[in-house]
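Chemist: take a look and give me a structure for this.
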Amino acid sequence: MTDHLGEAARVKHAAKAAIKEKRYNDAWRLLNEQQGHWLSHAGKMGFTKAQTLSLLSSINEDFANIHRLEGRHDDALAHIMYAIGSDRRAPQSRIKKLEPYFNRCKFDHSYSVKRAELGVKTLRKEPDFGIAQELVASMRDGTASTGK
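Modeler: Modelled structure (predicted):
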């Protein structure tokens, strides 16, 4: 029987080392491997959807960090919004990252971070990464209708 938590910890450690060494593709692959182990563990333990999403949310925070380091700020914002929105008890340290991630996007429009906060509320009701991407894209192309 596989020790999914032990394997997840092992690959997480390797992913952190890859990030430090700026080997972002390797880090991304390792974080996906970690996610697979956590999904297997959640399935074995009978986690609910909400519990599983909360468990996986920290991986999206790591994905956001990689995108930030690569200068892909819109992608980073989508990941941090999803990481916060998919975790019903997101830590304050993660929530505090929303505004800096939003500000790095330098949207041409006069959107405030309130728009991203509304997006997080939407994601709390319906955690879907595709929705996070659409919300960020709507701020980029000027179709967002609230949060100015």
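
Chemist: contacts and neighbour counts: CA atoms only from here.
Modeler: Noted.

Chemist: and the helices in the chain, which stretches?
Modeler: 4-20, 24-45, 49-70, 73-85, 92-95, 98-104, 113-125, 129-141 (DSSP state H).

Chemist: need the contact partners of the fifth one.
Modeler: Right, the one you point to is helix 92-95. 61, 80, 84 (CA atoms under 8 Å, 6 or more residues apart in numbering).

Chemist: what's the neighbour count on the last one?
Modeler: For residue 84, the tally of surrounding residues (other CA atoms under 10 Å) stands at 29.

Chemist: ok, the first one next?
Modeler: With neighbours defined by other CA under 10 Å, the count for residue 61 comes to 22.

Chemist: hang on, it packs against residue 77?
Modeler: No - contact between residue 61 and residue 77 fails when scored by CA atoms under 8 Å: they sit 9.7 Å apart.

Chemist: another sequence for comparison is provided below:
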Amino acid sequence: MWTSRVHATDVSDAVSLTAHQFQRWIDKRYELRVTCVGQRPFPAEIHAGSEASRIDFRRDYDSLTYRVCALPAPVESGLRRLMKTLELHYLACDVLVDQDGEWFLVDINPNGQWGFVPELRVPITRALADLLEGNE
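Modeler: Reported below is the predicted structural model:
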């Protein structure tokens, strides 16, 4: 299901019938997909090139540009603690960075996609192979 902007007046009592995730709107400068394999993070900035992709980058892959980047040390160590706590060997998470440079964790996904970031396809594939072979 795509992310959509809603206002409180758009939400009825019907939301009580199933699970929903609501969060405040964050005017993002860009977002990141951080794929972690074992203890290795593979972060990439995702820059939206259309209004649709500003709301949900999955709505318009053709308008996106990517940049492999580094994580701040506290974010990287936090992801390692999260993976250890949840006993995960693979994790994809989405992070928004607002106009002031503040970071917001949007979600974590133990089965998230990673192949759409061209520069990270080979390194993540190798890291997954190493993990599966016990060579991490």
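
Chemist: so after superposing, what's the score?
Modeler: TM-score of the superposed chains, computed with TM-score structural alignment, normalised by the length of the second structure, equals 0.27; 63 aligned residues with a CA RMSD of 4.8 Å.

Chemist: pick the most buried one from the helices of the first structure.
Modeler: helix 73-85 (a mean of 28; mean count of other CA atoms under 10 Å).

Chemist: that one packs against which elements?
Modeler: Helix 73-85 of the first structure sits against helix 49-70, helix 92-95, helix 98-104, helix 113-125, helix 129-141, with contacts defined as 3 or more CA pairs under 8 Å, 6 or more residues apart in numbering; DSSP states H and E.

Chemist: could you point out the longest helix in the second structure?
Modeler: helix 73-86.

Chemist: and that helix, what's buried?
Modeler: Residues 76, 79-80, 83 are the ones in helix 73-86 of the second structure that count as buried (16 or more other CA atoms under 10 Å).

Chemist: who touches the residue lying closest to residue 124 of the first structure once chain neighbours are set aside in this structure?
Modeler: Leaving aside its chain neighbours, residue 124 of the first structure sits nearest to residue 85 (4.6 Å; criterion: CA to CA, 6 or more residues apart in numbering). Taking CA under 8 Å, 6+ apart, we find residue 85 of the first structure in contact with 120-124, 127.

Chemist: can you map out the helices along the second structure?
Modeler: So, for the second structure - with DSSP H - the helices run 51-55, 73-86, 121-132.

Chemist: and the ones you listed: which comes nearest residue 108 of the second structure?
Modeler: helix 73-86 (9.8 Å; CA to CA).

Chemist: measure residue 124 of the first structure to residue 8 of the first structure for me?
Modeler: 25 Å (CA to CA, to the nearest Å).

Chemist: over to residue 25 of the first structure?
Modeler: From residue 25 of the first structure to residue 8 of the first structure the distance is 18 Å (CA to CA).

Chemist: how about the buried residues of helix 73-86 of the second structure in a markdown table, adding distance to residue 42 of the second structure?
Modeler: Rendered in a markdown table, the data for the buried residues of helix 73-86 of the second structure read as follows (distance: CA to CA, whole Å):
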| residue | distance to residue 42 of the second structure |
| --- | --- |
| 76 | 10 |
| 79 | 11 |
| 80 | 12 |
| 83 | 14 |
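
Chemist: lovely, talk soon.
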